[in-house]
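> This is a predicted model, with the sequence first.
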Amino acid sequence: MIGEFELIARVTRGLEVNSDVELSVGDDAAVVSLQGDTVVCTDILIENVHFKQHWSPAHAVGRKSVAVNVSDLEAMGCRPSSVVVALAFPKTLDPSWVDDFEAGVRDECRTAGVSLIGGDMSSSEHIVACVTAIGDTMGRSPVTRNGARPGDVVAVCGNLGLSGAGLVALQRGFGSPKDAVLEHQTPSVPYGQGRVAAEAGATAMIDVSDGLLADLDHVAEGSGVAIDVDTSLLTTPDAVARVAAATGKPALGFILAGGEDHALAATFPPGTGLPDGWQRIGEVREGTGITVDGAAYEGAKGWDHFG
């Protein structure tokens, strides 16, 4: 088995960093120079909870570990800056898995426009990846969950339902539809659109990670309003329809409550033109809670680790 420090040196060699990174890997801590307030979030991926080795290759796990964090920064309307990655794994794990994981981290960092500036490694019974992401408000106020007002338009940017459909396919031993499986392995975060929404006047925003209804419910609760989703405005991807037909599960359930989409959902003032790539799906109303087509939704609204 390769030694810890040799492995760290191997996976951190030749890191690319953005201009706001003053000191990167190689010291006790990194130094980042930001223009506005600092926005910080963290997420953890645990083997057999968030992924399985025989479902997701190491490269995909590395990409996903970055994507799910930077998606949260996007939801604040800030500019993502950098990430640190902590990885724990069994001593018996093939070092090539770690190499592939780190390659995935680097690839997603390039796609997201963030710098990998450090982290940690340790041994554990199962693979655990914990990423902390840092963003910059660039002098603007962050977009929170608390600003939605009655009359606002509810809109989304990104994929809905594919990840949940991909999970069901994998659970049943299938590697297709590819669009759904790949989306579950590595979510397609609409990078840059959080900032676009903020500049377009978004009043509230959230990353769709637990499920569209569950996350919109967070916005409704935080803002003291009601939100109604109009299903006639939702599009069902072909891969979702195929999984639904094969399993007998309603396609709409994947879209409304599938989870791990990592799309962005936001509210915009009435009369505001939506940015390109954003799709209207409902409206903010007086009251509390979430409705679908004007009625209470029967069924789970999304994922709950302790539910």
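Structure received.
> contacts and neighbour counts: CA atoms only from here.
Fine.
> does Q35 sit in a helix, a strand or a coil?
coil (DSSP: H, G, I helix; E, B strand; the rest coil).
> which residues touch it?
Q35 is in contact with 136-139, counting by CA atoms under 8 Å, 6 or more residues apart in numbering.
> Can you show me the helices along the stretch 151-300 of the chain?
Secondary structure of the stretch 151-300 of the chain (DSSP state H, counting those that start in this stretch): helices at 162-171, 178-185, 193-199, 212-223, 238-247, 251-257.
> Only the buried residues of the host helix or strand of C41, if you could.
Per DSSP states H and E, C41 falls inside strand 38-46. Within strand 38-46, the residues that qualify as buried by neighbour count (16 or more other CA atoms under 10 Å) are 38-40, 42, 44-45.
> Also stretch 174-182?
Burial within stretch 174-182, assessed by neighbour count using 16+ other CA under 10 Å, is assigned to 175-177, 179-182.
> which residues are in contact with it?
Stretch 174-182 is touched from outside by 162-167, 169-170, 239-240, 242-243, with contacts defined as CA under 8 Å, 6+ apart.
> Quick one: list the elements packing against the strand holding C41.
If you count contacts as 3 or more CA pairs under 8 Å, 6 or more residues apart in numbering; DSSP states H and E, strand 38-46 packs onto helix 58-75, strand 128-136.
> Is it possible to get CSV of these that adds mean neighbour count and distance to G277?
Rendered in CSV, the data for the helices and strands packed on strand 38-46 read as follows (neighbours: other CA atoms under 10 Å; distance: least, CA to CA, whole Å):
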stretch, mean neighbour count, distance to G277
helix 58-75, 27, 15
strand 128-136, 22, 23
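> quick one, what contacts L87?
L87 neighbours (CA under 8 Å, 6+ apart): 119-122, 127-130.
> A further structure is provided below for comparison with the first:
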Amino acid sequence: MPDPLPPTPVPDAPLVRDLSEEALLARIVPLLPRGRATLLPPGDDAAVVTAPDGRFVVTTDILVEDRHFRRRWSHGEDVGARAAVQNLADVAAMGAEPTAIVVALAVPGDLPVDWVEGLARGLAGVCAPLGVGVVGGDLSGAPLVVVSVTAHGDLGGRAPVLRSGARVGDVLAHAGVLGLSAAGLALLEAGRPQDDPTAVAHHLRPVAPLASGPAAARAGATAMMDVSDGLLRDGARLAAASGVVLDLDGAALGPELERVAAAAEVLGSRALDWVLGGGEDHGLLATFPEGVPLPESFRAIGRVRAGEGGAVLVDGRTPGGPRGWDHFGG
């Protein structure tokens, strides 16, 4: 896993303010992948990307320093990887294959240039293996680091998988992990990253099941979404859009609880709060018709039931504890 503490600054290493915009771009652009769908890479006023389906999926997300990450324990590579993953997961949640991203970056002048180069390497580390191009963006000065990514995807001739398609009787399934990022964040905040390096690594650089989105679409998923703000909060969004109730199987959450149990014991926290309410794991929550074989990466965790739309239950009861992340309510 990456070291959870930033490296010691290198004496006389260049800072952002030491370079012109052109000089900084000259250090970043060669690190970025072109991608399989890119016809015209960075260098002009805009890039050109293929859209063979005739439609394209587009989404955008933002990372703000000290709101979504902290430089005291996040390397540039961590932030770049996270920025890519959280956007590509939204593309995958529509059942699409990600094709390209553009990045708007605002940085303070006293930021080391190698931190910015690390961010580019983090973006490339996620995007290049998927054939996703980093095809352009913008640079600006700011009092703190802000990273905004816009991602595009190709539906490959399939209908998009919406949040609103879940039907009573469907199987509720999940791909990825639950609660691991929340556990890692809690350990970092407590100054105890050594107690669960895997959880800390997942918080710093989440790994999302990106190939699982298109696989779910091909398998006939009726609804799907990225779990970025916690299982209860995002599950409630899917349930409300579909006008149904999601009933989680408590026993099916056992492996997730076991995965974070040691960290919860160390910190005196409830593992269930992390699994149900922890965000930034970027797994995929989907519903499938009963009897349809689930894609290999998905695991059944409950059922879709009739009732007042928007409710998420555990074994038929309303769970207590945190409901997930809200960007304005905390």
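That came through fine. No experiment lies behind these values; they were computed from the predicted model shown.
> quick one on the thing from earlier: tell me which two of the buried residues of stretch 174-182 of structure 1 sit farthest apart.
Maximum pairwise distance among the buried residues of stretch 174-182 of structure 1 (CA to CA): 9.9 Å, between G175 and D179.
> about what we covered before: in JSON lines: the buried residues of stretch 174-182 of structure 1, plus distance to K52 of structure 1.
JSON lines is the format used below for these (distance: CA to CA, whole Å):
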{"residue": "G175", "distance to K52 of structure 1": "13"}
{"residue": "S176", "distance to K52 of structure 1": "16"}
{"residue": "P177", "distance to K52 of structure 1": "18"}
{"residue": "D179", "distance to K52 of structure 1": "18"}
{"residue": "A180", "distance to K52 of structure 1": "16"}
{"residue": "V181", "distance to K52 of structure 1": "13"}
{"residue": "L182", "distance to K52 of structure 1": "14"}
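> of those residues, closest to V61 of structure 1?
Distance to V61 of structure 1 across those (CA to CA) is lowest for L182, with 11.3 Å.
> The closest one corresponds to which position in structure 2?
With the correspondence set by TM-score structural alignment, L182 of structure 1 lines up against A201 in structure 2.
> For that match, give its distance to A83 of structure 2.
Counting by CA to CA, to the nearest Å, the separation of A201 of structure 2 from A83 of structure 2 is 15 Å.
> What count of nearby residues applies to the aligned partner of R34 of structure 2 in structure 1?
In structure 1, R34 of structure 2 lines up with V17, judged by TM-score structural alignment. By the criterion of other CA atoms under 10 Å, V17 of structure 1 has 20 neighbours.
> what's the burial count for the closest residue to L234 of structure 1 other than its chain neighbours?
Closest residue to L234 of structure 1 apart from its sequence neighbours, by CA to CA, 6 or more residues apart in numbering: I281 at 6.4 Å. By the criterion of other CA under 10 Å, I281 of structure 1 has 18 neighbours.
> Show the contacting residues for the aligned partner of I281 of structure 1 in structure 2.
With the correspondence set by TM-score structural alignment, I281 of structure 1 lines up against I301 in structure 2. Applying CA under 8 Å, 6+ apart to I301 of structure 2 gives the contacts 171-174, 248-250, 252-253.
> re earlier: so which of the contacts of Q35 of structure 1 hold up in structure 2?
Among those, the ones still in contact in structure 2 (both residues aligned by TM-score structural alignment, their matches' CA atoms under 8 Å) are 136, 138.
> now the contacts of Q35 of structure 1: which count as buried?
In terms of neighbour count (16+ other CA under 10 Å), the buried residues within the contacts of Q35 of structure 1 are 136-137.
> ok, back up a step: so which of the contacts of I301 of structure 2 is the closest to T318 of structure 2?
So of the contacts of I301 of structure 2, ranked by how close each gets to T318 of structure 2 (CA to CA), first place is L248, at 10.2 Å.
> Now check structure 1 for the residue matching that closest one.
Counting by TM-score structural alignment, L248 of structure 2 lines up with V229 in structure 1.
> So what's the residue count around that match?
In terms of burial, V229 of structure 1 registers 24 neighbours under the definition other CA under 10 Å.
> Could you check how far it is from D217 of structure 1?
When distance is defined by CA to CA, V229 of structure 1 is 11 Å away from D217 of structure 1.
> Now list whatever residues contact both of the two.
By CA under 8 Å, 6+ apart, V229 of structure 1 and D217 have these common neighbours: I290.
> Contacts only, for the residue nearest the centre of structure 2.
To find the centre residue of structure 2, average its C-alpha atoms and take the closest one (CA atoms, centre = their mean): that gives Q86, at 2.6 Å. Taking CA under 8 Å, 6+ apart, we find Q86 of structure 2 in contact with 61, 228, 280, 282.
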